[in-house]
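[1] dropping a prediction and its sequence here:
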Amino acid sequence: MVIKARIRSLWRNVVHRDQADQELDEEVRTYLEHLVMKKIGEGMRPEEAQRSARISFGGVEQVKEEVRAVRAGRFLEDFARDVRYGLRQLLRNPGFSATAITIAALGIAATCVVFAFADAATFRALPYQNASRLAAVTMADLKNNPNRSGVSVPVFLNWSEHAGKIGRFAAIYSPLKSKSLAGGREPMQVFDKQISPGSLKLLGASPLLGRDFLASDYRASGTDAVILSYSLWQQLFHSSPGAVGRAITLDGVGYTIVGIMPPNFLLPESSAAMEPACWTPLVFNAKQKSAAKDHSLTIFTRLGPGTSPEQAEVALRAIALPILNPTGARNRSEWRIQVTPLIRELVHQWRSILIFLFGAAGFLLAIACANVANLLLARANGRQNEIAVRAAIGASRGRVIRQLLTESAALGGVAGALGILLAHWGIEWERSVLPQWFQTANFEQMGIDPRILAATVAVSFVVGIVFGLAPAIHVTRIDLVESLKQSSTSVSLSKGRWNAQGVAVVVEIAFSLVLLTGVALMLRSFLKLEAVHPGFDPDQMLTMRVLMPKYRYPKPEDQIAAYQQVIQKIRVLPGVTDAAFVTPLPMAGINGTVGLPAQPGMSNAPANSKLGIGFHVVSTGYFNTMGIQLLRGRLFTLQDTHDSELVAIVDEAFVDRFWPGEDPVGKVFYPDYPKMKPVVHVVGEVDSVRDLQLWERPRPELYNPFTQHFFAAFAGSLVIKTRTPASTAVAVQQAIHSVDPEAPVSRIETMRDVLSLSLAEKRLYLWLVGVFATLALLLATAGIASTVSYAISRRKHEIGIRMALGARRSSVLFLMLGQTARLVLVGIVLGAAGSLLLTRFISSQLYGISPTDPLTFVSVALFLGLVSLFASIIPATRAASVDPAETLRTT
C-alpha cells in the first residue's frame, strides 16, 4: 500500500504539478486563516492577530519550498530544471559548445567504431540461435600427440546415441581439396562440406531459399542433394530464385540444388578462405563406422540445459574411452576431451587485436575528456561570480555540483548524438579498408545496432560526468568574499585551478605519446616487413589456382600429362619467360606440411612424435621460375617418374636443422606421407623461402616432383614469369581451357598481390591505430593551444604591467613558452613510462624491432614536444604583442 501511495504521489507531483501547487496554496491559506482566528479568540485585534500568525508561521514561500523538497518526484523536477538550464548554457556560448561537443564526439565515435568491430568479430560471427550454448568438441592424445584433433566416426556416433541430456551433436567433414563444379556460367573450384543430419537445425539456421536436407537425403546408396552458400549462388546464378531445383555436378557427380543459405551463414569451423562453399549430406559407410583412428570429423554440440562445458567433458570422455582404448590394447593412450564454447574460441582468436583497439580508443577518449575538462575549467572561472551568488543565497555545494554535472552530462549527450553520426561514417571507412579475408558477411554487415547504440549512449553520459567532475569540484572551492569582490574579468586562475588545467594537459600529452609510440613502432616494423626478401623473386610473377578434375583424369599419369601440356602451352605465350606448377603456393596462407618421424642419421628430430615440416609438390622448372637458387645437387627432371626412385629437394633450413654441416645430396629419409611410408632420396638443396609469413623464420621445407604419381590428385597453382602479368592472364586461361574446357581457374593475382595480402592484417592494425593516434595528436595540440590562450587572456593585466615596467617582448614570449614546456616535459616523461609498460602488449605485432626501441621513443618524444611548442607559439606571440597602455586601461 505504501508503494502504491508513493507512485500515486509521484504521478500527481510530476504530471499534475500545477494542481499540486494550487492545493498547497489552499492549505497554506487555510492554515493561516485558522491561526488568525485562533489569535483573535485569544483577545488580539485582527491586525495584530494577522501579523502574529505570519510571524509564527514563518516565510510563506520558504514553507512552500520545504514542502516541495520532500515531495515524491522532487529529484526529477530538479533534474529537468537542471537539464533545461544546462541546454540554455550551451546555446548561450555556441563557440565553446561547438568546440567541446566536437572534441567529445571524436572520442565517443572512436569507441563506437571499436564496439562495432568487436561485435562483428565475435557475436555477429556466430549467427546462430542461442549461440552461447554452442561449443566445439575436440580430442587430444596426451601421450602421443597433445595437439587438439578432430573426432572419429565411431566416437561421434556413440556420443549421438548415448549422450542423452548432455547435448545434441553435429559433425562436419571438410576435405582440404576443392572440387570442380560445373553447371553454372563457367567451371569453378568449390569446397564441399559434408554435414550430418540435423546440423542446420541444431544451429538454428535455415535456408534463405528452398529447404534443409531430409532424412531421405542421407540414404546409404548415395545422395544428389546440395545446398549452396549465398556467395556461390550469386556467382553461379546471379541471385536468381530459379536456382533451386537446378542441376550441377561436383567432380562429375550430379546433384540437385535444394536450398540457398543466407548471406551471413558460415559453419562454426569455416573461414572466408574456404569460400565459395556448398554443403552435401554426410553419409558413413561400414568402413568409416569402424575407423576409430581416423579423427577427421569436426564436431560441435548444443549443450543441454544446466550442462556446463566441464561436465560435458567428463561425460563424453567416459562414453568415448571404450572406443579410444579398447580392452586388450597394448598401447593405451591418455585421452582428453575438450568442450570449448564457440564464443570463447572467437574471443581468444581476436583477443590481442581487440585489446589493442580498445586500448587505443580508450586513450583517445581519455584525451578527449581531458581536453573538454580543460575547456570546462576555463569556462568555470568566468562563472565564479555566478557560483558565489548561488552559494551566498543558500545553495549547498552538492546542489551546485549536481547542476554543473547535469550541464556536462547534457553536453555529453549532444556529443554522443554527433559521435554516433561520426561513427557511422567511420564504420563505412573501416569496412572499405578491411582486407579481402575480412570480407565476410559479419563484417560486411558491421554497423550500429541497438546493443552498440545503448553502449554508446551509456559511454556518452559517463564521459559527460567524467569531464565535468573536476571542473565542478574545483569551481565550488571558492572564497565567497573574494569572489564577490572581484568581477568575472579580473579573477585570475588560482593555484589549484591552474594545477587542474595543467594536469589535463599532462594527461593529453602522456596518452598521445603512448599512442604515437605504438604507431611508430608498428610503422617501423611494417616497413621492415615490406623490405624482407621472401626467398623468391615476386616481380613480374602471375599466379592462378587451377584444378584438373580428378573424375576426368582417373589415372595419375593422365592428370600429370594434362598439367604438363598446360605448362608447355603457357611457356610459348608472348611475354612469358617461364611457367611451373606448385601446391601449395608460398605465402598464400595454406600450411602444407608432412610428418617427419624420428629416424637414424638426423639430428634434432623429435624423439617420440612426428615433426611437421613444410611440404610442396612442384613441377620441373619451378625453382627457375621462382628465382630460387640451387645450392647443391640437381633440380627435378622429367625422368623423375613413378617408375624411378622417390626423390626430394630440401632447403637450407632443413639441412641446418637435421644435417648441420653435411652435404644432404644422396641422403635417405622416411617422411610420413599419407597412406604410405616411402624411402626418399635427396637429390638437391635450394635456398630457404618464407612460406607462411614474412615475419617468421624460414622453416624446413621438403619439395617433391609432381611427376611421381601419388601426389598427382592435388589441385594447385600455376606460377608464370611474364613481363605483362595483366594482359597475360587472359591468354593463360585460354591456354588452360584449350587443354580442358572444364578445368576451373580461380584466384588470378600477381605474386606481389599475394605478398601484400599476407601483410593485410598488420596493415589494417596500423591504419586503425594510426587514425586514433592522429586524432589524439590533433586533440592534444588543440588542448595545448586553448590552455595557453586561456592563460594569456587571464594574465593580460599582469603581462601589461610587466611590459609597462620594461619587460621585453622576448621575455614575455619565453615566459609563456616556458610554462608550456614544463607541462609538456612532465607529460612526455609520464607518457614514456607508460609506453615502456604498455608496448610489450604489442610485441607480437612487431618484427625486427624491440618494443622498447630507444630511437623510436626519443624520436616520438621530440616530435610531440616540437608539435606542442608549435601549438603554443601563436598564442604566446600574441601575448608578447599586447599594448601595455590599452591593457591597463581596459582591465
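    Received, thanks. None of the values given here were measured: they were computed from a predicted structure. Numbers count the residues shown, from 1 in each chain.
[2] C-alpha from now on. contacts and neighbour counts both.
    Noted.
[3] which residues touch the residue lying closest to Leu134 once chain neighbours are set aside?
    Counting by CA to CA, 6 or more residues apart in numbering, Leu134 lies nearest to Arg302, which is 4.6 Å off, once chain neighbours are set aside. Arg302 makes contacts with Arg133, Leu134, Ala135, Gly167, Arg168, Phe169, Leu202, Leu203, as judged by CA atoms under 8 Å, 6 or more residues apart in numbering.
[4] just among those residues, which is most surrounded?
    Using other CA atoms under 10 Å as the neighbour test, these are led by Leu134, with 27 neighbours.
[5] that residue touches Val339, doesn't it?
    No: using CA atoms under 8 Å as the test, Leu134 is too far from Val339 to be in contact (9.6 Å).
[6] pretty sure Phe213 is in a helix, no?
    No: counting by DSSP: H, G, I helix; E, B strand; the rest coil, Phe213 is not found in a helix; it is coil.
[7] distance of it relative to Ala286?
    To Ala286, Phe213 is 22 Å away according to CA to CA, to the nearest Å.
[8] with neighbour numbers in mind, choose between the two.
    Comparing Phe213 with Ala286 by neighbour count (other CA under 10 Å), the higher total belongs to Phe213, at 24 against 8.
[9] now the strands for the stretch 51-200 of the chain?
    For the stretch 51-200 of the chain, applying DSSP state E, counting those that start in this stretch gives strands covering 134-141, 145-149, 167-173, 179-182, 188-195.
[10] pasting the second one now:
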Amino acid sequence: MKDIQFALRKLRKSPAFTFIAVLTLALGIGLNTTIFSLVNDLFLRGLPVFKDPSRVVHLMGGDKSRGLEDIGVSAPRYFHYRDGQTLFESIAAENFFLFTLTGLGDAVQVFGGRLTSNYFDLLGVRPILGRNFLPEEEEGADVAVVTKAFWQKRLGGDPNVIGRSITLDGMPHTIVGVIPNMPVTWFGANPVAEVWTTKPFQLPGFSYDRMMRGTSFLRVIGRIKPGMPLDQVKAGLPSLDQSYRTQYPNKIDSSLTSTVRTLPQDVTQNFRAGFITLFAAVTFVLLIACSNVANLLLVRFSGRRREIALRMAIGASRASVVRLFVFESVLVSAIAGLAGAFVAWRLVPLVPRMAANFLPFESNTATSVSMPVLLFTIGLSLLTGLLMGIYPALQGSHADLVDSLKEGGRGTAGSVRQQRFRKILVGAQVALSVTLLAGAALLITSFVRLTQQNIGFRTQNLWTGAITLPTSQYRASA
C-alpha cells in the first residue's frame, strides 16, 4: 500500500509525464476496447435470441465446376431434405421478401420473409406476445409475425396487437405474434427483417410448375439431432445429393452439391477477415503507445538512479525497487485504462451510425460497453502496465551505488545497455508506424481505384428505382 501511495505522489510531482503517458495509452486502449466491443457483439456473444445456435446449420448448394457456392436451395430439394433425411430434428425454410406496407400512414417497403410454419420453433425463438405460426397456416392463411421494433415503431406498442390486421402487398394479414428483434448478423447483406408471413413456396410471377423446376431461392436451416457431430452431418450429405439426382435428374439444380455451416460461422464469416485486419491495426497502435511510454519510463527511471542508490544503500532489496517501479507503470496504465474505457464508451455507440453501410448494424442499433468488454479493458490495462514497465524497472534497479551517489554519475543518460534498448524502442515505433501507414495507404488506394472503375456507362445524374406489382392486383404471371 505504501508503494502505491509513493507511486501516486511521484506521478503528481510529474504532471507533464503523467498526462502524456496517460493520453498516449488511453488512445491505444480505447481503440482496442472499441474494436473488442464490436467483436464481442458480432462473434463472441453468439446469437442470444436463438436456442443452442451451435446445433443449427445453414444448408446451401454449390457447384465448383461452374464457380457456384453458397447459393440457396430449391423447393424440390428442400422437400427432399425434409422427407428423406435422418440427420436433423427438423428442417425449415425462408424466402426473403420485400413487402409493401400500407394502411399505417404512407406506403413503405419493409424487409421480411415468407417462412415454413416451424421456422421460429426450430430456432427456439419465443414470442413476446402471441405465438409462432401453426402447421395449418403454412400454405392457407394470411397471418404475420412482427418484431418488437416493428411493434413499437409502427404500431405504437399496442398491447392489443394480437389479432390486429396489417396490409402487406395489398393483402390484409392478421398479426399472431410479436418476437424479439433478430440479430442483425442473421441477415448478412440484407436489411434487418421486421415482418414474416407464411406461404414460402409462392413466388410472384412464378407458377408452381416453374418453381418446381429447381430454382434456388430458399434459405434452408436445420437443427442437428442431439449428440450428432457436425462431421457426421457433412458425411451424410453426399448420399442425400445422390438420391436427389436419381429421383430428379432433370431438375436444374440436380448437379449441385450440398454444404452446411453452423449458424455462428454463417452469420460472421463475411466480417472475420475485416475485423482481424482492424484488430491488428489497433493492436499496432497500442504497441506503438506502449513502446513510447516504455521509453519515457526508461528515461524517468534513469533520472532516479541516485534515489535508487540511496534506497539500496540503506537496505532496500532489488526486488522492492523493481516492485515500486512496476507499481508506477501499472498505475499509469490503470489510469489510462479508465480514460480508454471512457473513450470506448463514447465511440462504441457512434460506430453503427458511421459504418452502417459496411458493418451488420443498423444506424439506430443500441450498442454499449458490456461487462466482458470492461473485463477486457481491465486485463488489457494491467498487461500494458507490465509490458511497458517490467524492463525499465529491471534496468533502473541495476544501480552502481558508488557511481550513482557521486555528483559525476551518469545522471539521466543511463547505461550503454539502456541507451541501446531505447534506440530499439524508437526503431520499433518507426517500424510499426511505417507498417501501419503502409497498410492504410494500400487500403485507401485500393478503395479509390475501385470507386474509379469503368462500369460501362456514365453514372452522373442517374437515379435508380423500382416499381412493385402487388400480388393482390397482379396474380397472373407475365
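    Great, that's in hand. This structure is a prediction, so every number in the text was calculated from the model and none was measured.
[11] thinking again about what came up before, got the contacts of Arg302 of the first structure as a markdown table, with distance to Ile108 of the first structure columns?
    Shown next, in a markdown table, are the contacts of Arg302 of the first structure (distance: CA to CA, whole Å):
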| residue | distance to Ile108 of the first structure |
| --- | --- |
| Arg133 | 33 |
| Leu134 | 33 |
| Ala135 | 34 |
| Gly167 | 42 |
| Arg168 | 43 |
| Phe169 | 43 |
| Leu202 | 39 |
| Leu203 | 35 |
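[12] among those residues, which one lies nearest to Leu375 of the first structure?
    Distances from Leu375 of the first structure to those, taken as CA to CA, are shortest for Arg133 (48.5 Å).
[13] residues touching the aligned residue in the second structure for that closest one, list them.
    If you follow Arg133 of the first structure across to the second structure using TM-score structural alignment, you land on Arg55. Shown in contact with Arg55 of the second structure (CA under 8 Å, 6+ apart): Arg223, Ile224, Lys225, Thr262.
[14] tell me the counterpart of the last one in the first structure.
    Per TM-score structural alignment, the equivalent position to Thr262 of the second structure in the first structure is Pro341.
[15] how about the secondary structure of Trp196 of the second structure?
    Going by three-state DSSP, the state assigned to Trp196 of the second structure is strand.
[16] need the longest helix for the first structure.
    Counting residues, the longest helix found in the first structure (DSSP state H) is helix 342-382.
[17] so where is the helix or strand following that one in the second structure?
    Where DSSP states H and E defines the elements, the next helix or strand beyond helix 342-382 of the first structure is helix 384-392. Counting by TM-score structural alignment, helix 384-392 of the first structure falls onto residues 305-313 of the second structure.
[18] again, but for stretch 593-611 of the first structure
    Under TM-score structural alignment, there's no match for stretch 593-611 of the first structure.
[19] first vs last residue of that stretch, how far apart are they?
    End to end - CA to CA - stretch 593-611 of the first structure spans 9 Å.
[20] now stretch 176-193 of the second structure
    Stretch 176-193 of the second structure has its terminal residues 17 Å apart, counting by CA to CA.
[21] buried sites along it?
    176-179, 182-186, 188, 191-193 (16 or more other CA atoms under 10 Å).
[22] then stretch 5-23 of the first structure?
    Within stretch 5-23 of the first structure, the residues scored as buried using 16+ other CA under 10 Å are Ser9, Leu10, Arg12, Asn13, Val14, Ala20.
[23] superpose on the first structure and give me the mean offset of stretch 76-83 of the second structure.
    In the superposition against the first structure, stretch 76-83 of the second structure averages 4.9 Å from its aligned positions (mean CA distance after the TM-score superposition for the first structure).
[24] what of stretch 323-340 of the second structure?
    With mean CA distance after the TM-score superposition for the first structure, stretch 323-340 of the second structure averages 1.9 Å from its match.
[25] hang on, the earlier thing: residues contacting the residue lying closest to the match of Thr262 of the second structure once chain neighbours are set aside?
    Of all residues not flanking Pro341 of the first structure in the chain, Ala135 sits nearest, at 3.9 Å (CA to CA, 6+ apart). Ala135 of the first structure sits next to Phe300, Thr301, Arg302, Leu303, Pro309, Val339, Thr340, Pro341, Leu342 when contact means CA under 8 Å, 6+ apart.
[26] next: Met626 of the first structure.
    Applying CA under 8 Å, 6+ apart, we find Met626 of the first structure in contact with Phe536, Asp537, Pro538, Val719, Lys721.
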